[in-house]
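> got a predicted model here, sequence first, then my questions.
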Amino acid sequence: MTTSLSALLGSAFDACPEPLALVEGDDTIIERNRAFRVNFGESTSLLDCIDTADHANLTSARRAINEGPAALVARPALGPKAGCPMRWTIWQAGASASCVRLDGPATPSRTLPAPLAPLAASGQPVPLKTLILGELFERMDAVVWAIAKDGTILLSEGSGLAHFGLKPGQSVGLNALEIYPPGSASYDEAVRVLQGESVNTDGMDGKDYWIRFQEPLRDERGDVTAIIAASICVTQNAHDTLQAKALHAAVGELPVVIWAMERDGTCTLSAGGGLRDLGVESREMIGANLFHVYGDRPDFAESMQRALGGEQFSMVTRLGDQQWQNHFIPVLSTWGDKVERIYAAAENVTERAKQERSLREQLELIQRQQAAIISLSSPIIEVWSGVLVVPLIGELEAARAEALLEQLLEHVTRRQSSAVILDLTGVDVVDPATAEHLFKIMRSVELVGCKGLVSGIRPSVAKIMVELGIELSTLVTYPTLAEALRRWINRRAPSSSLL
């Protein structure tokens, strides 16, 4: 059986960091791991590995393993730890075999300050997790401390003490309630914990950002005997943490709602000033199942189905007389095979929607007014059978020219007009753009089989057009509207010539 147990443990047995041996009968070592060999060599007797004065303790422990694992404090007789009190653990490993493990240095309970006595069970070995946590603590930028009921500092350890100009153990024996100024956060927190409250806080201390965990230690009767506490310096993460707090505070004042939901519908985040518009407290929805809360809303079920399917999208929904713009962001699992949760941001856009609607209505009104103004400023008048006159007043900009051309072509086609006269008597200024619009109107009119004429070019305008180099040779022009009408009407006479 012992051989099969050793084979079953395999590499795990040999890789155990503590010295570990498999013992047959009362004393014979039949298997040992690498750590045991380093400390005790190849000795085949467990008694040879332990100081003679501790053999009786070993014998008592071996007898006690029938009721469960037994612990003892014994001094190694061999190896680098020889003569140093060490904790050992022995447990049954079969009908006639047992396992023996050297756990680590012994710390007799009699050396523990009385207020911290509830932390230690007499005679118990140091668990592996305690050893690992101790090693991890030595590498962290942190502090652990303990304070007795009367305020006496019992423990002050950790590399983080350097931030305060202290060395490990330097404050032991001093009274924290005398060191901490009354009314300070440290004083108030210590009093609260000594009264039985767990206090977990975070914040800046000088230039460093700390997370503090403080717990009351109670005896068997439930009375608080001390504070046990730890602080971890997380300055490198302070910037992100402070930004997150500032963002949370800002969101609380904005008309938005930031929320998160697990795949099963559980709400894990609900924040933002927009909650006031919904009549909801900031933490009221935390823990609630949103599928139940909004189960009567088909649009919510449809949105969640899309988001849980992995789609990121935005949509507008109505809640009563309010209008909300929602943005859904699905978060995939580590393996990317499914959506684990949904983050969402909802913005109350009710006022914005009203403003946009009012703006659209105003723009439509302006467009109608502009169309009416253009129609009035450029009337199309049939002054003779088949002859249309368009008196232009003011500047002929692009929008007005386009509207005029559209209306003019519609009139020419509908009335089957033979001539269109553009009268420029009311035009004071002509630039290249205006001339281009005139040419465009004339060419379009002639393409539908109608003759285009221009009348009323003022001398000042003519001078400007010449100075600008505007080509007029392709246009038929007349000094006045009356002259243009007379010449066009007289063209019916056989001897008359339009040109």
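Yes, it's here.

> when you work out contacts or count neighbours from here on, use the C-alpha atoms and nothing else.
Fine.

> other residues contacting the helix or strand F213 falls within?
Assigned by DSSP states H and E, F213 belongs to strand 208-218. Strand 208-218 is contacted by residues 116, 118, 193-204, 224-235, 238 when judged by C-alpha atoms under 8 Å, 6 or more residues apart in numbering.

> quick check: buried residues in the lengthiest helix in the chain?
Ranked by number of residues, the top helix in the chain under DSSP state H is helix 350-377. By 16 or more other C-alpha atoms under 10 Å, the buried positions in helix 350-377 come out as A371, I374, S377.

> do stretch 387-402 as well
V387, L388, V389, V390, P391, L392, I393, L396, R400, A401.

> reformat these as JSON lines; add secondary structure and distance to T334.
Below are these laid out as JSON lines (DSSP: H, G, I helix; E, B strand; the rest coil; distance: C-alpha to C-alpha, whole Å):
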{"residue": "V387", "secondary structure": "strand", "distance to T334": "80"}
{"residue": "L388", "secondary structure": "strand", "distance to T334": "77"}
{"residue": "V389", "secondary structure": "strand", "distance to T334": "77"}
{"residue": "V390", "secondary structure": "strand", "distance to T334": "74"}
{"residue": "P391", "secondary structure": "strand", "distance to T334": "75"}
{"residue": "L392", "secondary structure": "strand", "distance to T334": "72"}
{"residue": "I393", "secondary structure": "strand", "distance to T334": "72"}
{"residue": "L396", "secondary structure": "coil", "distance to T334": "65"}
{"residue": "R400", "secondary structure": "helix", "distance to T334": "62"}
{"residue": "A401", "secondary structure": "helix", "distance to T334": "63"}
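
> hold the first one in mind and look at this next one:
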Amino acid sequence: MTTLPKPLEELLAHCPEPIFVTSAEGTIVGTSASLERSLGAWAGKPLKEVIHPSDWGAFEAAWTKLRGGQEAVRCRVRDAGGEYLGFTVALRQSTESGTIYGSLRHDTGRTRLRTQVQLLQTILENVPIMVWALDTEGVFTYHDGKASEAMGVKPGELIGRSAFDAFRELKESIGSVRRALAGETQHHVDNVRGAWWETWEMPVRDEQGTVTAVVGASLNISGAKQAEEELRAKLDLIERQQRVIRALSTPIIQVWDHVLTVPMVGVIDSARAAEIMQSLLNEVVRTRARYAILDMTGVDAIDTATASHLLSLVRAIQLLGAEGIVTGLQPSIAQTMAGLGVDLSGILTLATLREGLKQCMRKMAGG
């Protein structure tokens, strides 16, 4: 082991920075206590053992250029656990002894930046997005992304062009860009050149708060938009089918001049009762009916709210100048309505639809 001068030994023992000393041949003859604590014992090892094999070529090239001068190279070095960490290694060679002195500066910032660039590039290559930046004059300074071709341009093609010229026909988009340049963050969805885009435009400010640029991201959402429209169309179809089913389940039949009948079947809930009311009242007005028969023969169950709706329907029919008649009340329904305290006074109830029709015919014949 090479003996180091006393002052150099003291420097290595107390220096807070990771530094090392090697022979002209590249054998490490001393390291600072700081380096040893963070990266392990290097003394006595050749540099090639601590430099990542993939980075050795670049390190060796910098090494051969020294010749009494100084060089810096970014490379990965091995720590005590065998992991490799990124550093910038600065080298300087003594012109007298040929001894080489080196220092390490952790390359965290560059590594993080490199990682961020890789992540951004991966996103741009795989996600249908276009990312761009404008200077204060609206000129593209950056433009990239897989989705560019859907906009009719290639990645990078817009750099150097004015957004106001490139998209002059898109007045709403140009307006958003102007507002972003004025300092307002923008978010909007537009159909541009045959595709749907969700776009964000964000002002970039300096320390004084002045807008120095605008960065933007445009996500191609045509697939999602198409799926949304298809879903909406299906929901509309379902709603139309439901209306048809409801109309068939409770048809309004004009059985005679000025006589309507509504044969009800199944369970009548509040929603269905409200629909029946709306449809029947409209039909009473349209046909100028004098009588409307609510036939309950096929009704299985009824609750307080529904009974209230039906009574309100009969009274509403009366307000339109017609007469409401309830027929076919089953014993169970009559018992339920009586138990609920429903007041049927003033409402004509008959046993069957046939009797209800006879009643209407007698009144019309007598009137």
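In hand now; what should we look at? Fair warning: this is a prediction, and the values are worked out from it, not measured in the lab.

> tell me how the two chains score on TM-score.
Superposed pair, TM-score by TM-score structural alignment, normalised by the length of the second structure: 0.72. Supporting alignment: 342 aligned residues with a C-alpha RMSD of 4.6 Å.

> just to revisit the earlier point, check which element follows the longest helix of the first structure along the chain.
Using DSSP H and E, the helix or strand that follows helix 350-377 of the first structure towards the C-terminus is strand 381-384.

> so what does that following strand touch, helix or strand wise?
Secondary-structure packing of strand 381-384 of the first structure (3 or more C-alpha pairs under 8 Å, 6 or more residues apart in numbering; DSSP states H and E): strand 387-393.

> in the second structure, which residue range corresponds to the strand it packs on?
Under TM-score structural alignment, strand 387-393 of the first structure corresponds to residues 259-265 of the second structure.

> average offset of the matching stretch relative to the first structure?
Following superposition, stretch 259-265 of the second structure is found to deviate from the first structure by 1.4 Å on average (mean C-alpha distance after the TM-score superposition for the first structure).

> which residues sit against that stretch?
Stretch 259-265 of the second structure has contacts (C-alpha under 8 Å, 6+ apart) with 249-255, 284, 289-300, 360.

> picking that back up, what residues in the second structure pair up with the longest helix of the first structure?
Alignment of helix 350-377 of the first structure against the second structure: residues 222-249, by TM-score structural alignment.

> mean shift of the matching stretch relative to the first structure?
Superposing on the first structure and averaging over aligned pairs (mean C-alpha distance after the TM-score superposition for the first structure), stretch 222-249 of the second structure comes out at 1.7 Å.

> can you give me how far that stretch is from the chain middle?
23 Å (C-alpha atoms, centre = their mean, to the nearest Å).

> next one: I19 of the second structure from I252 of the second structure, what distance?
96 Å (C-alpha to C-alpha, to the nearest Å).

> nope, A334 of the second structure is what I meant
For A334 of the second structure relative to I252 of the second structure (C-alpha to C-alpha), the value is 23 Å.

> between those two, which is the more surrounded one?
I252 (21 against 14; other C-alpha atoms under 10 Å).

> any idea how far the nearest residue to that one once chain neighbours are set aside is from Q254 of the second structure?
Nearest residue to I252 of the second structure in three dimensions, chain neighbours excluded: V262, at 4.9 Å (C-alpha to C-alpha, 6 or more residues apart in numbering). V262 of the second structure is 9 Å from Q254 of the second structure, where distance means C-alpha to C-alpha.

> any chance of the buried residues of helix 350-377 of the first structure in JSON lines, plus distance to F300 of the first structure?
Formatted as JSON lines, the buried residues of helix 350-377 of the first structure follow (distance: C-alpha to C-alpha, whole Å):
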{"residue": "A371", "distance to F300 of the first structure": "44"}
{"residue": "I374", "distance to F300 of the first structure": "49"}
{"residue": "S377", "distance to F300 of the first structure": "54"}
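
> quick check: the aligned residue for Q325 of the first structure in the second structure?
Aligning on TM-score structural alignment places Q325 of the first structure opposite E198 in the second structure.

> give me the contact list for the host helix or strand of that match.
Element membership of E198 of the second structure [criterion: DSSP H and E] is strand 195-205. Applying C-alpha under 8 Å, 6+ apart, the external contacts of strand 195-205 of the second structure come out as 150-151, 176-177, 180-181, 183-191, 211-222, 225.

> again, 7 Å this time
Under the contact criterion C-alpha atoms under 7 Å, 6 or more residues apart in numbering, strand 195-205 of the second structure has outside partners 180-181, 183-191, 211-222.
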